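Undergrad: The following block contains a protein sequence and its predicted model.
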Amino acid sequence: MIPRPEAKAVAALWVLGAAMAFALLYASGKLTGGLVPAIQIVFIRYLSGFVTVGGLAMARRQPLRQLLAGGRRHLHLLRALCGVGGGACSIWGATHMPLADAAALALLQGVFTMGLAVLLLRERIVLAQGLAALLCVLGALVIVRGNADAATAAVDAALPVSGWAPLAMLVGAFLTACEVILIKVLSRRESMLSMLLHVNGLAALLLGAAMLVLWQPVEPLTLAALCLIGPMAIFGQMCNVRAYRLADAAWLAPFTYSSVAFSALIGWVMFGTVPGLAAWTGTALIVGGGLLLIRR
C-alpha cells in the first residue's frame, strides 16, 4: 500500500526532526567548548537515556523486569560497547573538525553496514551498490584531505582542528554500523523499548566505574544541558521509527542527509565555520553514493 501524500509529508518531518537531534548530538562536545571529555558526554547521554526510557516504560505500564528479561544479554552488551565506542569517537572527532565534515563522514555508516551485512549476514550486493560504495569512499577521502589542510593552517588555540579527527569519525561510523547489524539481529525477537533499555542501561553501567576516575567537574547549567542529550537521542530514534512506518526508505533517503545541512548551520551560527570546496565536494559524493545505495 502506497502511503498518502499527507503521510509522506509527516514522515519527512519526522526524519528532519531526527536529523536535527543527531546533529546536536554530534555538536555537543564543541558546544561545551571542548571542556567536557567525550567519554563523559557519552556517559551522561546513556544515563539520561536510561532514565528517559524507564519513564516511558512506566508510563506504558510495562514492568522493567519483564523488558530486561531475556537470554541474549551478550548481544546487548556487545551493542552497548559499540555504542559507547562509536559515540565517544564521533563526539571527539566532531569537536576537533568542522561539524559539516564530521556529519558527512558519519554518513559512511551506510557503507560499513553494507559490508558487514555481506560478511556476517551473507547478504548479496550488485555492481551498482559497489560503485555507490566507491563514491562514498572517494567523498570521504576528499573530506579527509581537506581537513588535513585545515589542520595544518589551524589557528584556533581553544579548539584546534586535529588531523586525527577524520579517523575518529571513521571509527565511529564503523562501530555504529556494527551496532546497526546487532539491532537487526536483536529486533527479530525483542521490542524496541527492551533494546533501548538494555543498551542505555548497560552502557551507563560500563562507564559508571570509569567516571569515578575520569569525571571532570561541570558547571550546573552545562550539566543540565548535557542531560538533555539522552532524551534527544531517544527522540531521534523514535522519530526515525515513526517515519519509516509511514513511508518507504528510498523516498525518505534525501531527508536523512539533512543532518549535514543542520551541522553546517550549527557550525556557521555558533562558530562562524563556513564549509570549503573540499567539504561540499566530498559531501556531494557521499550523499550521491548513499542515495544510490538506498535506491538499489
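TA: Everything's here; your move.

Undergrad: contacts and neighbour counts: CA atoms only from here.
TA: Noted.

Undergrad: Find out how far stretch 43-54 is from the centre of the chain, if you would.
TA: How far stretch 43-54 lies from its chain's middle: 16 Å, per CA atoms, centre = their mean, to the nearest Å.

Undergrad: for the helix or strand where Leu13 lies, packing partners?
TA: If you go by DSSP states H and E, Leu13 is part of helix 5-31. Judged by 3 or more CA pairs under 8 Å, 6 or more residues apart in numbering; DSSP states H and E, helix 5-31 is in contact with helix 38-59, helix 73-95, helix 99-106, helix 229-246, helix 249-256, helix 258-271.

Undergrad: Against which helices or strands is the longest one packed?
TA: Helices and strands touching helix 73-95, by 3+ CA pairs under 8 Å, 6+ apart, are helix 5-31, helix 38-59, helix 99-106, helix 165-186, helix 192-214.

Undergrad: hmm, 7 Å instead?
TA: Helices and strands touching helix 73-95, by 3 or more CA pairs under 7 Å, 6 or more residues apart in numbering; DSSP states H and E, are helix 5-31, helix 38-59, helix 165-186, helix 192-214.

Undergrad: Please spell out which residues along the strand or helix carrying Ala224 are buried.
TA: If you go by DSSP H and E, Ala224 is part of helix 220-226. Under the neighbour-count criterion of 16 or more other CA atoms under 10 Å, helix 220-226 has Leu226 buried.

Undergrad: Which strands or helices does it pack on?
TA: With contacts defined as 3+ CA pairs under 7 Å, 6+ apart, helix 220-226 has no helix or strand neighbours.

Undergrad: Residues contacting that helix, please?
TA: 41, 44 (CA atoms under 7 Å, 6 or more residues apart in numbering).

Undergrad: how does it look with 8 Å?
TA: Identification of contacts with helix 220-226 by CA atoms under 8 Å, 6 or more residues apart in numbering yields 28, 32, 41, 44-45.

Undergrad: And stretch 255-267, by the same measure?
TA: Contacts for stretch 255-267 (CA under 8 Å, 6+ apart): 12, 15-16, 19-20, 22-24, 27, 98-101, 103-104, 107, 273-275, 287.

Undergrad: same check, this time on stretch 101-114
TA: Surrounding stretch 101-114, the residues in contact under the criterion CA under 8 Å, 6+ apart are 23, 26, 90, 93-94, 133, 136-137, 140, 143, 166, 169-170, 172-174, 176-178, 180-181, 257, 259-260, 263, 275, 279, 282-283, 286-287, 290.

Undergrad: What's the end-to-end length of it?
TA: 22 Å (CA to CA, to the nearest Å).

Undergrad: let's bring in a second model and compare:
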Amino acid sequence: MPRDLIKAMGWATLGAFLFAFMFMLPKLTSGAVPPPQVAFLRYFAGFLTVLPFFLGAYGPAEGVRQVTAPSKRRLNLMHALRACCGVGSVAFGTYAVTHIPLANAQAIAMTNGVFAVALAAVFLRERVTTSDFAAGSVCLAGAVIVAGPDPGAPGWISLGAAAALAQAFAWGSEVVLLRFAAVNDTPRRTLTMVNGSACLGLLVATSWLWQRLPPHDLLILLSMGPVAIVGQYCNIRAFQMAETAKLVPIKYIGLVFAALLGLVFFDEVPRPAAVAGAVMICSGAFYLARRHKPVQAAAKVRP
C-alpha cells in the first residue's frame, strides 16, 4: 500500500473520530441547551480558532479586501448558504444526540450522501442511474430501521430520529454547496467565511433564546469549535494525499467511534436492529460515494 495512502487513511480516521466526538459533546452538558445556542457557540469558537491563521496568511488589510472584494461576492454567497446548512446540521444533530442514542443519531445522519446525490442531480445535473436509486433506497431503509419504531414516542418515529434525518438533509445540502466552492477558494478563507457567516446569522436567533450556562457546560460547547476545525483540517490533509473514492470507507468508521463513545460515556448498547440498519446505511452510501465524482471535479460545475 502506498505510503501517502496510509497517511491519508490515518488523517481521515482521525477526522472521523473528531466529528463523532464533537457531536457527542452536547450530550455531556448538565441540562438542555437550545440547539441554536449550541450552534452559535460551536461556530463562534471555530471562528476564533481559524481567524489567527487567516490573518497570518493575508494580514489585516489584505484580509479585509479578501472579504469585501466584488470578485469574491459569488463565493461569499456560497459560503453563507453553506453556513446556513451547517448551522442546521449542528442544531438538528444536537437535538438528535440528546434524545436518542449517539450511534443511532450518527447512523441516520450518514444518509447525507443520499440527499447529496439527489440534490446534485437536481442542481448540478449529475446523472442518477437505477443502481443509484436502489442504493439510496437501501440506505434510507436502513435509516428507517435505525430510527424506529420507538415504543416511548407518541408517534411511530421519535422527534430525535426525525431531527437526525433533518441533519442528514442539511449535511447533504452542505456537501453540494461545497462542490461549488472547494476548488475556487483557500481552506483558510473558506473556514473563516463559513464560521463567520454562521456566527452573524445566529446572533439574532440566540439573542432571543440565550440562557445562562454553568462554566462547565459553556467550556464543553465552546470546545466543539476547535474540535470541528481540527477535524476539517484532517479531512483536507487526507484528500490532499489520496483520491476521494479510496477514502470513502474511512468515513463510516465514525459510526464505530460513535457506538464506542456512546457505550463508554452513556452505557448505550446498540440494538441488533440498529446495527443491521447501520450496515444497510453504510452499504448504500458507500456505493453512492464511490459511484459519483470527487468533490474537486464537481466543484467546477456552475449553478
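TA: Noted; the coordinates are in hand. Worth saying up front: this structure is predicted, and the values here are computed from it rather than measured.

Undergrad: Just the TM-score for the two chains, thanks.
TA: The TM-score (TM-score structural alignment, normalised by the length of the first structure) is 0.90; 283 aligned residues with a CA RMSD of 1.8 Å.

Undergrad: so where is stretch 165-178 of the second structure in the first structure?
TA: Aligning stretch 165-178 of the second structure against the first structure (TM-score structural alignment) gives residues 170-183.

Undergrad: what do you get for stretch 117-132 of the second structure?
TA: Counting by TM-score structural alignment, stretch 117-132 of the second structure sits on residues 114-129 of the first structure.

Undergrad: Quick one: end-to-end length of the matching stretch, please.
TA: Stretch 114-129 of the first structure has an end-to-end distance of 9 Å (criterion: CA to CA).

Undergrad: Can you verify my assumption that Gln129 of the first structure contacts Arg295?
TA: No - in terms of CA atoms under 8 Å, Gln129 of the first structure does not count as a neighbour of Arg295; the distance is 9.1 Å.

Undergrad: Looking at these two, which one has more neighbours?
TA: Between Gln129 of the first structure and Arg295, counting by other CA atoms under 10 Å, Gln129 is the more crowded of the two (20 against 13).

Undergrad: And the helix or strand encompassing that one, what's buried?
TA: Counting by DSSP H and E, the element that carries Gln129 of the first structure is helix 127-152. Going by neighbour count (16+ other CA under 10 Å), the buried part of helix 127-152 of the first structure is 129-130, 132-148, 150-151.

Undergrad: SS state for the residue lying closest to Ala121 of the second structure once chain neighbours are set aside?
TA: Leaving aside its chain neighbours, Ala121 of the second structure sits nearest to Arg127 (6.1 Å; criterion: CA to CA, 6 or more residues apart in numbering). Here Arg127 of the second structure is recorded as coil under DSSP: H, G, I helix; E, B strand; the rest coil.

Undergrad: Check the gap between Arg127 of the second structure and Arg189 of the second structure for me.
TA: Taking CA to CA, one finds Arg127 of the second structure at 31 Å from Arg189 of the second structure.

Undergrad: higher neighbour count, the two?
TA: Comparing Arg127 of the second structure with Arg189 by other CA under 10 Å, the one with more neighbours is Arg189, at 22 against 12.

Undergrad: residues in contact with the residue mapped onto the more buried one from the first structure?
TA: Matched across to the first structure, Arg189 of the second structure falls on Ser194, judged by TM-score structural alignment. Ser194 of the first structure is in contact with 67-68, counting by CA under 8 Å, 6+ apart.

Undergrad: thinking again about what came up before, which part of the second structure matches the helix holding Leu13 of the first structure?
TA: Aligned using TM-score structural alignment, helix 5-31 of the first structure spans residues 2-28 in the second structure.

Undergrad: just to revisit the earlier point, give me the buried positions along the helix holding Leu13 of the first structure.
TA: For helix 5-31 of the first structure, burial by neighbour count (16+ other CA under 10 Å) applies to 8, 11-31.

Undergrad: what's the angle between it and helix 258-271?
TA: Put simply, helix 5-31 of the first structure runs at 40 degrees to helix 258-271, going by axes from the mean of the first three to the mean of the last three CA atoms, to 10 degrees.

Undergrad: number of nearby residues for Thr68 of the second structure?
TA: Thr68 of the second structure has 12 neighbours, counted by other CA under 10 Å.

Undergrad: er, Ala32 of the second structure I mean
TA: The burial count for Ala32 of the second structure: 11, using other CA under 10 Å.

Undergrad: How many residues are close by the nearest residue to Lys27 of the second structure once chain neighbours are set aside?
TA: Spatial nearest neighbour of Lys27 of the second structure, chain neighbours left out: Thr98 (5.3 Å); criterion: CA to CA, 6+ apart. Thr98 of the second structure: 21 surrounding residues under other CA under 10 Å.

Undergrad: OK, contacts around the corresponding residue of the first structure for Thr98 of the second structure?
TA: Counting by TM-score structural alignment, Thr98 of the second structure corresponds to Thr95 in the first structure. Going by CA under 8 Å, 6+ apart, Thr95 of the first structure touches 26-30, 34, 159.

Undergrad: Keep only those that stay in contact in the second structure.
TA: For these, the contacts that are reproduced in the second structure, applying both residues aligned by TM-score structural alignment, their matches' CA atoms under 8 Å, are 29-30.

Undergrad: Which residues are in contact with Glu268 of the second structure?
TA: 101-102, 259, 262.

Undergrad: go on, Ala96 of the second structure?
TA: Counting by CA under 8 Å, 6+ apart, Ala96 of the second structure makes contact with 105, 159-164.
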